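Visitor: Okay, here's the prediction I keep looking at, along with the sequence it came from:
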Amino acid sequence: MSRLLIPVLLLLSAWVAARGADLPQVEVERLPVPGDAPSDIHLGEPVFLRVTVRLPAGYQAAPPQPVAEQDELVVQPGAVPQGSARPGGGMIQVFSFELIPLELGQVTFSGFKVPWRLDGGGAGESVSGPLALTILATIEDPAAATAADIRGPAVIPVPFRLPGWGFGLLLLVLAAGLWFWWWRRRSRPAVTVVPPAVDPFGGLDPAAWALAALDTLARDDVLARGGTVVFHVRLADILRRYLGGRYNVPTLERTTSELVYDAGAQMERLPGSRSSLRDLLMACDLVKFARRKPLPGVSRELLGRTRTFVEETRPRPPVETAVSGS
């Protein structure tokens, strides 16, 4: 009986081994980092893992998951998984993970588990082996660390953003400023710029200026060049300006009749001065407006009469009377 039991046990063991070889397999491999030694794993720095899942034909598997949650390790998925056909049927899937250690010393990662399902029925789970890690400090000799090696938390400046109500308040302040500027400008009294007074007589008294202007008109001899109208226009202008300065009358804005009336009222004490003024202005007006053409001798006589009028109406110094005692 024992001779029959031994072959049966051998056949059963071979069947179980062959059955196990057909199940999905999970392999975990640490990827080296350029510049680091194979054993260099520092606190807080990621450890890159490659998880290879070998699926026989007819098996479908879920993505790998940590066997157990560990407080000293943080597991994050990495790049997009890749898959390729397996020789003899099935598929090989490759996954990337990042393992971040949070404690120093010896740490054992529990590994990955892969739930799978068979197309013909049945389900199970394949588990990789654990991974032992030695976590080093960032400072080579923690005992030699000083306060200068300790860095406080980095201050990340928060960009200033004006809230929605802030824009409304800003517009209100600008509107109030514009209104205040307009109100001040409107309520401020207007500044009237008064141009400096200009002496039309150049520092002379009106009579001296008029006599000098008449001498200049005579020397120009406008009549000899046929300028009869120009002669009488200049003569009338000299006479009007003289009256304006002598009697403080706006003569340039007055007609001949108004000028004779306004100036004549101040010449009552000079007999015949009003009629003489009217005759001089009317003679000039007949040439200026009626286009009369008097002879040159008549015009020169009018110039002499104007000179006589100025000399007779110019201010006279007061006469001093001697009072003898009795």
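Guide: Done, it's in.
Visitor: Could you use CA atoms for every contact and neighbour count after this?
Guide: Will do.
Visitor: Which helix or which strand is home to residue 284?
Guide: helix 273-288 (DSSP states H and E).
Visitor: Could you list every helix and strand in contact with that helix?
Guide: When contacts are defined as 3 or more CA pairs under 8 Å, 6 or more residues apart in numbering; DSSP states H and E, helix 273-288 sits against helix 228-247, helix 256-264, helix 296-313.
Visitor: Now that helix: buried residues?
Guide: 273, 274, 277, 278, 280, 281, 283, 284, 285, 287, 288 (16 or more other CA atoms under 10 Å).
Visitor: any idea how far the last one lies from residue 304?
Guide: Using CA to CA, to the nearest Å, one obtains 19 Å as the distance from residue 288 to residue 304.
Visitor: again, but for the fourth one
Guide: To residue 304, residue 278 is 15 Å away according to CA to CA.
Visitor: thinking again about what came up before, what is the nearest of the buried residues of helix 273-288 to residue 178?
Guide: residue 288 (58.2 Å; CA to CA).
Visitor: Once you drop chain neighbours, what's closest to the closest one?
Guide: residue 229 (5.9 Å; CA to CA, 6 or more residues apart in numbering).
Visitor: Number of residues surrounding that neighbour?
Guide: 21 (other CA atoms under 10 Å).
Visitor: Would you agree it is in contact with residue 283?
Guide: No: counting by CA atoms under 8 Å, residue 229 sits too far from residue 283 to count as a contact (11.4 Å).
Visitor: Give me the helices and strands touching the helix or strand harbouring residue 219, please.
Guide: Using DSSP H and E, residue 219 sits in helix 206-220. If you count contacts as 3+ CA pairs under 8 Å, 6+ apart, helix 206-220 packs onto helix 228-247, helix 296-313.
Visitor: so it versus helix 228-247, what angle?
Guide: 170 degrees (axes from the mean of the first three to the mean of the last three CA atoms, to 10 degrees).
Visitor: Second structure follows, compare the two:
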Amino acid sequence: MSRMTRGFFPLRSAALVCAFMGVAAGAQSVPTGNGTRQPDSSVVLLGTPNGSRVQAGKLVRPDTVEIGDPFTLIVTVVVPADARIEWPTIADTAATVAMRAPVKVIDEGTRLGGRRERAEYSLSAWNIGTLPIELPDAIVRFGDVTMRVPLADARIFVKSVLPGDTTLHVPKPARDLFPRVLPWWQRWWPALLVIAGLGLLWWLWRRLRRRKAAAVTATPLDAYARAMHEFDRLDRLQLAEAGESGRYVALAVDVLRLFVAVRIPGAELSQTSAELLVAAVDDPRVPRDRLVSLLADADGVKFAARRISPPRAREIGGEARAIVEHIERVDRERRAAEEAAKAAAVAAAEKERQEIEERARRESRRPKSGAR
């Protein structure tokens, strides 16, 4: 070690001792929340391998608070001039003692080779009793040397805001300023809702029942049965006897056209008489000549306003019924012939199958050649 270095360290050590005496002189005794008294600052002396000294002091002001009240922790550290201090923080926001603001660091300058630095922590406590502040250690870096200044021993006393004796004090429940008056519909709306629901269920049940009854009674009629029903209804009206011969003929022909549109492929109710004849000319079930004559007479009555006597009107209506019966009879005969042909084909196939089975059975009973 050089002569200048050996002379420098005693001078710096003397300056640090003076700074330490200044910090210790500022320490006072203040009352605590439990009636005892304790010093409001503490001084820590730490040494480095090269003989330097680091002084640290802590001060909690005030030392007694209530829950949530702010208080300040002041930490003063005297270090060599070229040392660097890393101040810790409380990162856990849910801790018993939490920080209200970032740490405030004040550099008080260098005196006689020692630099004095002060950190002020604004804190709040959230429990009662004597609580440790639980602040991590401050780190002092001096060249290659790292030193820790312990700060975890700082404490704060939090007093309770409750009265002296709360064991027998039972507070009464809060009461409304005025009695609440409910309108009648708010008291009876559950019953009204139940009645409305029952009424809706009854209406749905009745509607479904009517639909089922209508589906059972309203059985769809066959085209031929409907045509016969309409002809009988038209006869009961006696329009020809009432002087409505033209109307009677028009309605009878409409019943015929509706039947033909259902039974004859390609025939439609919206077609004219000529178009209907073209659509039905190739169908063997239709008596073409009779249909042509009937449609000609009906067109003269409907479009040419030709007068017609009641007997002639009844003849045309009877001819329309006869054509419907003829088409239905031929259609039934054709269907019966097709069913008979199908039955004969099925019978022939069944007979052929039986013959094949019988032949196979005989072949199986015949002894094979060479068998003993």
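Guide: On my side now, so go ahead. As the structure is a prediction and not an experimental result, all values here were calculated from the model.
Visitor: How close are the two chains, by TM-score?
Guide: The TM-score (TM-score structural alignment, normalised by the length of the first structure) is 0.36; 165 aligned residues with a CA RMSD of 5.2 Å.
Visitor: residues making contact with the helix holding residue 219 of the first structure?
Guide: 201-202, 231, 234-235, 238-239, 241-242, 245-246, 303, 307, 310-311, 314 (CA atoms under 8 Å, 6 or more residues apart in numbering).
Visitor: Could you identify which of the helices and strands packed on helix 206-220 of the first structure is most buried?
Guide: With neighbours taken as mean count of other CA atoms under 10 Å, those reach their highest mean count in helix 228-247, at a mean of 20.
Visitor: how many degrees apart are that helix and helix 296-313 in direction?
Guide: For helix 228-247 of the first structure against helix 296-313, the angle by the same axes, to 10 degrees is 0 degrees.
Visitor: Counting by contacts, list what helix 228-247 of the first structure packs against.
Guide: helix 206-220, helix 273-288, helix 296-313.
Visitor: on that earlier part again, relative to residue 263 of the first structure, which of the buried residues of helix 273-288 of the first structure is nearest.
Guide: Using CA to CA, residue 274 comes nearest to residue 263 of the first structure of the buried residues of helix 273-288 of the first structure, at 7.9 Å.
Visitor: quick one: the helices in the second structure?
Guide: 3-25, 184-217, 223-237, 245-263, 273-280, 288-303, 310-365 (DSSP state H).
Visitor: Now render those as JSON lines, adding mean neighbour count and distance to residue 107 of the second structure.
Guide: Below are these laid out as JSON lines (neighbours: other CA atoms under 10 Å; distance: least, CA to CA, whole Å):
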{"stretch": "helix 3-25", "mean neighbour count": "14", "distance to residue 107 of the second structure": "14"}
{"stretch": "helix 184-217", "mean neighbour count": "11", "distance to residue 107 of the second structure": "71"}
{"stretch": "helix 223-237", "mean neighbour count": "15", "distance to residue 107 of the second structure": "112"}
{"stretch": "helix 245-263", "mean neighbour count": "20", "distance to residue 107 of the second structure": "110"}
{"stretch": "helix 273-280", "mean neighbour count": "16", "distance to residue 107 of the second structure": "114"}
{"stretch": "helix 288-303", "mean neighbour count": "16", "distance to residue 107 of the second structure": "120"}
{"stretch": "helix 310-365", "mean neighbour count": "14", "distance to residue 107 of the second structure": "117"}
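Visitor: quick one: which of those helices is nearest residue 108 of the second structure?
Guide: Closest of those to residue 108 of the second structure is helix 3-25, at 11.8 Å (criterion: CA to CA).
Visitor: so what does that closest one touch, helix or strand wise?
Guide: Looks like helix 3-25 of the second structure contacts strand 41-47, strand 53-61, strand 70-80, strand 114-125 (3+ CA pairs under 8 Å, 6+ apart).
Visitor: Save those strands as TSV, and put in distance to residue 209 of the second structure too.
Guide: Below are those laid out as TSV (distance: least, CA to CA, whole Å):
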stretch	distance to residue 209 of the second structure
strand 41-47	94
strand 53-61	87
strand 70-80	78
strand 114-125	75
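Visitor: For residue 293 of the second structure, find the nearest of these.
Guide: Judged by CA to CA, the one of these that comes nearest to residue 293 of the second structure is strand 114-125, at 114.3 Å.
Visitor: Counting by contacts, list what the closest one packs against.
Guide: helix 3-25, strand 70-80, strand 97-99, strand 104-111.
Visitor: That one to helix 3-25, inter-axis angle?
Guide: On the basis of the same axes, to 10 degrees, strand 114-125 of the second structure is oriented at 40 degrees to helix 3-25.
Visitor: Tell me the spacing between residue 281 of the first structure and residue 305 of the first structure.
Guide: According to CA to CA, residue 281 of the first structure stands 11 Å off from residue 305 of the first structure.
Visitor: What of residue 100 of the first structure?
Guide: Taking CA to CA, one finds residue 100 of the first structure at 124 Å from residue 305 of the first structure.
Visitor: Repeat that for residue 12 of the first structure.
Guide: Distance from residue 12 of the first structure to residue 305 of the first structure, counting by CA to CA: 162 Å.
Visitor: Tally up the residues packed near residue 123 of the second structure, please.
Guide: The local packing of residue 123 of the second structure (other CA under 10 Å) involves 20 other residues.
Visitor: Run a quick neighbour tally on the closest residue to it other than its chain neighbours.
Guide: Leaving aside its chain neighbours, residue 123 of the second structure sits nearest to residue 99 (4.5 Å; criterion: CA to CA, 6+ apart). If you count neighbours by other CA under 10 Å, residue 99 of the second structure ends up with 20.
Visitor: which parts of the helix holding residue 219 of the first structure are buried?
Guide: Using 16+ other CA under 10 Å as the burial criterion, the residues of helix 206-220 of the first structure that qualify are 206, 207, 209, 210, 211, 213, 214, 217.
Visitor: export those to a markdown table and tack on distance to residue 116 of the first structure?
Guide: Rendered in a markdown table, the data for the buried residues of helix 206-220 of the first structure read as follows (distance: CA to CA, whole Å):
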| residue | distance to residue 116 of the first structure |
| --- | --- |
| 206 | 127 |
| 207 | 131 |
| 209 | 127 |
| 210 | 129 |
| 211 | 132 |
| 213 | 128 |
| 214 | 131 |
| 217 | 129 |
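Visitor: Give the buried residues for the biggest helix by length in the first structure.
Guide: Assignment by DSSP H gives helix 164-187 as the longest helix of the first structure. Buried residues in helix 164-187 of the first structure, counted by 16+ other CA under 10 Å: none are found.
Visitor: Now do the SS call for residue 27 of the first structure.
Guide: strand (DSSP: H, G, I helix; E, B strand; the rest coil).
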